[in-house]
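Q: fold the following.
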Amino acid sequence: MKAISYSRYGGPEVLEFGDRPEPKVGPDSVLVKVRAAAVNPVDWKCQAGHLDGMLDAVFPVVPGWDVSGVVVQPGPAVTEFTVGDEVMGYVREDFLCRGTFAEYVAAPVRTLARKPRTMSFEEAAGLPLVGLTAYQVLRALEVRAGETVLVHAAAGGVGAMAVQLARHTGARVIGAVRPGRDEGLEFVRSLGAEAAVYGDTFPQQVRSLAPDGVDAAFDTIGGPFLKGTPELLAHEGRLASISDGEVVSLGGRYCWVRPDAADLAALAELAEQGVITVPVAKTFPLEEAAEAQRANAIGGLHGKVVVTVEWRD
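A: As a prediction, this is how the structure comes out:
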């Protein structure tokens, strides 16, 4: 099969397009013929070696965890899917090797759900990681109707999904955006959030919108943005971060997304109901995955960067 892979840590320049062995299908996995795979910052961070202390890399590594496609072979123990089923998945393992930037991926059923019928393969490929992250963190924060939630980097992939899901619970959302980006402001407002712009007056903006503080805060970027967040919380307000372990010392929770078929199925249902959407900003063919990574790393896009795979009969 054709795939993207890398044999050493580095940037987009280490990616190679070529032939790789078709993956073996275990008892609890299905072979998925890939239609699209979304690019996420964690892909190029893993590729750069930033997670080497956590995840072993078995070179050559095929990058990518998000995928959508069609089941072509179920494993012998699989009852959840059959040939021809359209699926999406967050196909993360505890090591780096068998990713989704390929014509085929062997995906454990615990990582998959049926693709929303209302979504294209490109849109569905962009849902799993950001959707599961937002869904699981908001659950950990126990966000409820009538509460006010602050979402950092609300125009980003995870942030935009968090805004949509929090609004669906009946919460009021304050979405934080970077200055000088009117498109980001309008995008966040279009999702139903009130916007606050990072800068010297950011705390005052949030306080003017929530004089008693926010009930929950969802941090996606860490650093100084996280450190200034506790002062914006209401009494007994909750804080969680997906990017900075220092959140624990601030009294919050450090959250890592995990594959969960039930959560992913719930997100698929919300997508079919029109509750959540996944804008696709740019698509690239598989052989141009390096350019897709560069586009994702530069940022400033309001939507997912997706790699597409052309089917060959």
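
Q: could you use CA atoms for every contact and neighbour count after this?
A: Will do.

Q: ok, residue 8 - contacts?
A: Residues counted as contacts of residue 8 (Cα atoms under 8 Å, 6 or more residues apart in numbering) are 14, 59, 60.

Q: put the buried members of these into a ChimeraX selection.
A: Command for ChimeraX that selects the buried part of the contacts of residue 8, burial taken from 16 or more other Cα atoms under 10 Å:
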select :60
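
Q: nearest to residue 44, of the contacts of residue 8?
A: residue 14 (10.7 Å; Cα to Cα).

Q: from residue 62, how far out is residue 248?
A: Using Cα to Cα, to the nearest Å, residue 248 is found at 33 Å from residue 62.

Q: here is the second sequence; please produce its structure so I can put it next to the first one:
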Amino acid sequence: MTRTMHAATYSTFGGPGVLSLTEQPLPKVAPGEVLVRVRSAAVNPVDWKIMAGGLDGMLESTFPIIPGWDMAGVVEAVGIDVPEYAPGDEVIGYVRKDFVHGGTYAEFVSAPVRTLARKPSGMDWDAAAGLPLAGLTAYQVLNRLGTGPGMTVLVHGGAGGVGQAGIQLARHAGARVIATASEHNHDLLRSLGAEPVSYGDGLADRVRALAPAGVDVVADFVGGVLDVTTAVLAEDGRHASVADRNVVQAGGQWMWVRPDADDLDHLAELVDAGDLVVNVARTFDLADAAAAVAASIEGHTAGKITIEVSS
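A: Model (predicted):
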């Protein structure tokens, strides 16, 4: 008899309403993969952009699709040639594959070893699930831009999951951080070590008031702010965006986060050392995955949205 699992799936592109709880076959475990019992999954904007068909020209999709790339869970079984893990190991993963089909909004997911790291011991399951994509995105952007001691970094979108990670990682690298956010999130940004500035008209002037000589690095995690970036960037400054491909025309880099076990291990070490935290804003049950996606689309949460899958 084929073993099955509960999963949130959709069989046509659309909004959150296309998502429903269904029974699906347990994933097959290829060589170099492990089967993970998912404890918690995190919702990211890329999930609903894929669901809406926005990346159909970039990624192959096979319906029904289980969304989600972020998760924390326990290894259930290992495939051929996997000396790194054994059943019972607690792991986190940015489980992005080369096609869209079997994601992490499910009781089980098959995960290539290259997408995994051991779960930080002091993190609860929801926070751990919120670390991989956001942490890797911020870490890889800041690394690519050569962020280091004595630099001034501007983070666009400081209150989001990626922005919060970016603030902490830039501070850990020895940089001064200015970050944008709505005023009600300014205390949160200060607690992470950033100097907050408000969105809206005059943003470039507000940043220049804090950094008259310009900023050395701009990390754009929201998009639509290229004019501000170019207005505040120092003459030899560097910038990148994960949300606006037009940065390339202005000398910046358009980046897409990569699964990287070594990078994820490093982030887990920072968490265990107390140098990186993940704030979870809202948590939903797997049966309410559509509501979790809708909350992400609304964009009013300061931190990660997670889905508790199993206990």
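
Q: can you tell me which of the contacts of residue 8 of the first structure are in helices?
A: Assigned to helices by DSSP state H, none of the contacts of residue 8 of the first structure qualify.

Q: can I get the contacts of residue 8 of the first structure in JSON lines including distance to residue 71 of the first structure?
A: Formatted as JSON lines, those follow (distance: Cα to Cα, whole Å):
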{"residue": "14", "distance to residue 71 of the first structure": "30"}
{"residue": "59", "distance to residue 71 of the first structure": "26"}
{"residue": "60", "distance to residue 71 of the first structure": "25"}
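
Q: need the strands for the stretch 1-150 of the first structure, in chain order.
A: 2-5, 16-19, 29-39, 56-57, 66-74, 86-90, 95-96, 104-108, 112-114, 148-151 (DSSP state E, counting those that start in this stretch).

Q: what do you get for the stretch 201-311 of the second structure?
A: Under DSSP E, counting those that start in this stretch, the stretch 201-311 of the second structure gives strands at 215-220, 233-241, 253-254, 280-285, 304-308.

Q: so can I have CSV of these showing mean neighbour count and distance to residue 169 of the second structure?
A: As requested, the strands of the stretch 201-311 of the second structure are exported to CSV (neighbours: other Cα atoms under 10 Å; distance: least, Cα to Cα, whole Å):
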stretch, mean neighbour count, distance to residue 169 of the second structure
strand 215-220, 28, 12
strand 233-241, 20, 16
strand 253-254, 20, 19
strand 280-285, 17, 18
strand 304-308, 27, 17
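
Q: who's in contact with residue 64 of the second structure?
A: Residue 64 of the second structure touches 9, 10, 11, 12, 101, counting by Cα under 8 Å, 6+ apart.

Q: returning to what we had before: any idea which of the contacts of residue 8 of the first structure is closest to residue 293 of the first structure?
A: residue 14 (11.5 Å).

Q: show me what that closest one lines up with in the second structure.
A: Under the alignment (TM-score structural alignment), residue 14 of the first structure maps onto residue 18 of the second structure.

Q: so who does that match touch?
A: Residue 18 of the second structure touches 10, 11, 12, counting by Cα under 8 Å, 6+ apart.

Q: can you get me a residue count around the closest residue in space to the first one that isn't next to it in sequence?
A: If the residues on either side of it in the chain are set aside, residue 10 of the second structure comes closest to residue 19, at 4.8 Å by Cα to Cα, 6 or more residues apart in numbering. By other Cα atoms under 10 Å, 25 other residues sit near residue 19 of the second structure.

Q: helices of the first structure, start to end?
A: Going by DSSP H, the first structure shows helices at 41-47, 121-125, 128-140, 157-168, 182-190, 202-209, 223-227, 261-272, 289-298.

Q: which of those helices sits closest to residue 71 of the first structure?
A: Of all those, it is helix 121-125 that lies closest to residue 71 of the first structure, at 13.2 Å by Cα to Cα.

Q: now for residue 86 of the second structure, how many residues are close by?
A: The burial count for residue 86 of the second structure: 15, using other Cα under 10 Å.

Q: that one -> the first structure?
A: In the first structure, residue 86 of the second structure lines up with residue 82, judged by TM-score structural alignment.

Q: please name the spatially closest residue to its match (chain neighbours excluded).
A: That would be residue 74: by Cα to Cα, 6+ apart, it lies 6.2 Å from residue 82 of the first structure.

Q: having no further points to raise, I will conclude here.
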